[in-house]
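A.B. asks: got a predicted structure here, sequence first:
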Amino acid sequence: MSESTPRTPSADAPDGEVLSVPGPGVLDESEIGRFIAWLAAERGLTFSDYDGLWQWSVTDLEGFWSAVWEFFDVRPHTEPTATLGRRSMPDTEWFPGSTLNYAEHALRRIGADGTEHDDSDVAVVAHSQTREPVELTFGELREQVGRARAGLLRLGVRKGDRVVAYLPNIPETLVAFLATASIGAIWAACAPEFGPRSVVDRFAQLEPKVLLTVAGYRFGEKDVDRRAEVAEIAAQLPTVQHVVHVPYGANELPDTLGWGELLAEPGAAVFEPVPFDHPLFVLFSSGTTGIPKAIVHRHGGILLEHLKNNALSWDLKPGDRMLWFSTTAWMLWNTLVSSLLVRASIVMIDGNPVHPDLRAQWRIAEETGATLMGVSPGYLMACRKAGVRPAEEFDLSRLRQLGAAGSPLAAEGFRWVAEQFGDQVLLNVGCGGTDVCTGILQGSPLQTVRAGEISGPCLGVAAYAFDSKGERVVGELGELVITEPMPSMPVGFWGDTDGARYRAAYFEEFPGVWRHGDWVRFAEEGHCVVAGRSDATLNRGGVRLGTAEFYAVVEDLPEIEDSLVVHIEDPEGGNGELLLFVSGPAELDDALRKKIAVALRTALSPRHVPDVVARVPLIPRNRTGKKLEVPVKRILLGSTPESVASKDVLADPRSLDSFVAYAAERAATAANATGSTAGSAS
């Protein structure tokens, strides 16, 4: 919202009470208001509020998504024969017969509003702890993409080939991604803080032809050398024919092609027409068993969904600027990049987001003139506790919307934002995922904000809560489901030729309905609260971590026979508590705890280091051998063992006993405020 459209905040509201409502000028000033006006003029459809617009968007799928296509002036090379071919999930067919290219729409001079724009408009502002700030105009970005495209073609990259990046959130990464997409090749990225095992587990699935990488970077005051890791990764990717070194920091990377060499020759920014379903990029979501799932997203689906999300929910338009700290491995990086689709510019941040202090992100928002700033709920709560007053301390007069995603935000966080910004800023708390690469539940300028709650389902997302019988529930916790298809639902998983893994991941429990894996409670009016994960995937500070990755590292240690990891969420949106239980003959002493921590930090990342390591005599499994992470987590949260798992399904009926004892010990410790949870659960 702009300053001329007050939202009537109430900073002392209890949980669930209205904090602000849309002001009287919202329909005239917002992109969602412009969309509603267009629907009235072009389609004869009138909507007076968000609820009516949402209901139409999830019942008339052809009408809504064709309207998104037309409103944002999507320009295909080949026109579609229909909006929707097959409707049933998971085999939905969108815009059959069409060909287009995502990168072409990100770099075109004619914006999504139909207006021709100047190439001198700033597209990218990059802030880093490794080098001085970098700025690129749309014209400079297009030129570099053309050069990178020509360089990739010289390396033999063609439509359908895979290009992977071990790169931070810097302009070169953006250039390489758009160049890859322009060819019709397929992109995937891992952040350079990932250890070799994590990277190879992901990239090896794709059999890439080209690897782009840095040799190191700076994180706060620390210089991080990644040359050994790059060598190990490259050695384990036998299909890689070329390694391209992006200079970043002081380290050189011998026997590689330099970024300057890749971009040495000019080339036109030409765009290969590809079918709507052609893979654009692969995102990796760590599951509970096996290697991370390689989720394949399509050109057309991401184009349409991100046009809709970034404009109608985030209210981005030409001249706006989006800042949202993200690594290249998170789906929010892809969504950040897509702000270019609506001719908004982006701020790329690399390094420690709280260096040199907690105010760093607010400072960058002031320097760059951000109109949309995205942060983690944990960051907002930390600023609140530290007494930061962003609206007073910094010139954030351009800021209209503050996004928060990755984990739940406590009601106190909502109230703090209202206290700081008043009617200037819309707080938009969302819940989405790598799986659909967008928001599922979110706000918009047309929705009410309530303390501690998400405003409701996004346009085009038929999100509800189901009980175990597959029936819709309101006012109680249930599984978050999506009952109608979305264009950004993935093509499938890479290598899953018959679609069996894809169906098992999302459609096994409720056939024909997408089960997302979150617990959610909806009010009758549509606003909702997400209570955390309903499966065993971990969510630490908004970053999902797969249990299988933990086990591969921990159980490779000779002292460990078996292990189980669970995450207890922080109700205030922080990192929560990561607990690792191990079994084996070795004594669990400080030396072994340190060895486990070093192994996880080195092979995976610092986020994987547990807060507590405890010994148990036996790791619980069911009769098919599956570890029972979710039952253990529920026991630690206070459930009885009988309510979380029948003894009939346990391989050993005694296997949960030690966790019941450990949970009682934790509860007693908390009650006595002794402040210590370390020790043994045996």
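C.D. replies: Nice, thanks for sending it over.
A.B. asks: C-alpha only now, for contacts and for neighbours.
C.D. replies: Will do.
A.B. asks: scan this structure for its longest strand.
C.D. replies: strand 514-522 (DSSP state E).
A.B. asks: what's that one packed up against?
C.D. replies: On a contact count with 3 or more Cα pairs under 8 Å, 6 or more residues apart in numbering; DSSP states H and E, strand 514-522 meets strand 463-466, strand 478-482, helix 500-506, strand 528-533.
A.B. asks: I figured residue 388 hits residue 359, correct?
C.D. replies: Yes. When contacts are counted by Cα atoms under 8 Å, residue 388 is listed as touching residue 359 (7.4 Å).
A.B. asks: which one of those two is surrounded by more residues?
C.D. replies: Shown here are residue 388 and residue 359; by other Cα atoms under 10 Å, residue 359 has more neighbours (19 against 16).
A.B. asks: put this next to the first one:
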Amino acid sequence: MTHTADAPEVLWRPEPSHVADTKIEAFRQWLRAERGVEVDDYRSLWEFSVDRGPEFWTAVADFLGVRWHDQPGEVLSGEMPNAVWFEGGTLNYAEHALTPGVAGAAKGDDETAVIFHREDGFADHLTYGELRAQVGAARAALLELGVGKGDRVVALAPNCPQTLVAFLAAASIGAIWSSCSPDFGVRAVADRFVQIEPKVLFAVNAYAYNGRQFDIRTTVADLQAKLPSLAATVLVQYVGEGRMDGALDWAELLAKHEGAPLLFEPVEFAHPLWVLYSSGTTGLPKGIVHGHGGITLEHLKALALQTDLGPGDRFFWFSTTGWMMWNFLISGLLVGTTIVLYDGSPGHPDLNALWHLAEQHRVTYFGTSAPFIQSCLKAGIKPAERYDLTALRALGSTGAPLSVEGFRWIVNEVGRKVQICSVSGGT
């Protein structure tokens, strides 16, 4: 396509028939019918969201089916930094992730919730029914360990189903979650976790990366010594065998509480859900707190309206638990999407690993980082030539700005019909 200085080259444009079937189009029509709001294109919808914020967010909550326990009163009161959203409203993030019918998603017991692959070939999957049962058991275990609303539960663990279950169990109680990737050193983890005084530490015995196994039990023991607030450490036999003195066994805990009911503690809109951290390049990493209400609403909006994900989709993003894209990926459950978790090196045995995964599981939305795209480009990888990627409709890139060559490589080597979503750049 030819282009001039003032008319940029268009790499992708949606088919009109596709636009008509999107959730964002359904939202526009709903606004007109239910709220009398005329927004006839993306720009006018964006202006509505900015100019009439409280009205927009109420509409998002109503359209996407937020489940309130106590109905909120005033949508927005006060000024920053003391602004209060949805005053008096109570809800729970985990309920939105796990309950059928919430946010318009079916989430039947036999529908696949999680597909998991580890680089050493280990694979697993969980239905929504199995996920609910495991979260119920993990919740009962955390309660037995004395965890209550507002207590902190932390994890030194990879992007695997056990970490997801532990997080959802903590969230269901109203406990506050924080996680680091198991490749972090003791100091990097302590710099983050010491600040929030956790009650329970969830960890793995070892992890696999780039063809090797790394036992991290000494790291876990060193960490225990630096966290005097800990009431318990729970260890997952994740890679190989390897128990630890003074640590409870994850599988035994779940077995003990098998069949426990899955309940959800209603919490205030701003009640903390998890703590993320700044990169720590200028002094200690700074805690970034996200609330149940804010994340439930923002992720429903981002995943349903902006990413157009829902039941039947397969959502993948390459991430570790130390990066906020993990938090975004697991929120795919909010909209009833099957989430695809991968733990390992994206370049092992070579840079085709993740593209092979996309073919295997008919991934519809493939998320990665701009540096990964750059690496594939430099290595001459040709995914569409080697793999069946016909299920893929969108590719997300983040972590750094995507280069012009990166955009072109996606069009040429992944597919002309694939929407390129360069969603942000850098921390």
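C.D. replies: Yep, it's here. Please read all numbers here as calculations on a predicted model, not as lab measurements.
A.B. asks: got a TM-score for the two of them?
C.D. replies: TM-score of the superposed chains, computed with TM-score structural alignment, normalised by the length of the second structure, equals 0.95; 423 aligned residues with a Cα RMSD of 1.7 Å.
A.B. asks: hang on, the earlier thing: so can I have JSON lines of the helices and strands packed on strand 514-522 of the first structure showing distance to residue 167 of the first structure?
C.D. replies: Formatted as JSON lines, these follow (distance: least, Cα to Cα, whole Å):
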{"stretch": "strand 463-466", "distance to residue 167 of the first structure": "34"}
{"stretch": "strand 478-482", "distance to residue 167 of the first structure": "33"}
{"stretch": "helix 500-506", "distance to residue 167 of the first structure": "28"}
{"stretch": "strand 528-533", "distance to residue 167 of the first structure": "29"}
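A.B. asks: ok, which of those comes nearest residue 144 of the first structure?
C.D. replies: helix 500-506 (36.5 Å; Cα to Cα).
A.B. asks: mind checking which of the helices and strands packed on strand 514-522 of the first structure is nearest residue 174 of the first structure?
C.D. replies: helix 500-506 (28.6 Å).
A.B. asks: which helices and strands sit right next to the closest one?
C.D. replies: Contacts defined by 3+ Cα pairs under 8 Å, 6+ apart place helix 500-506 of the first structure against strand 492-493, strand 514-522.
A.B. asks: reformat the ones you listed as TSV; add distance to residue 330 of the first structure.
C.D. replies: Below are these laid out as TSV (distance: least, Cα to Cα, whole Å):
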stretch	distance to residue 330 of the first structure
strand 492-493	17
strand 514-522	17
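A.B. asks: so which of those is the most surrounded?
C.D. replies: strand 492-493 (a mean of 24; mean count of other Cα atoms under 10 Å).
A.B. asks: which part of the second structure lines up with it?
C.D. replies: On the second structure, no counterpart of strand 492-493 of the first structure exists by TM-score structural alignment.
A.B. asks: what helices or strands is that strand leaning on?
C.D. replies: strand 293-298, helix 500-506.
A.B. asks: of these, which stretch is the most buried?
C.D. replies: Highest mean neighbour count among those (mean count of other Cα under 10 Å): strand 293-298, a mean of 25.
A.B. asks: and that one, how far from the second structure on average?
C.D. replies: Compared with the second structure after the fit, strand 293-298 of the first structure shows a mean deviation of 0.9 Å (mean Cα distance after the TM-score superposition for the first structure).
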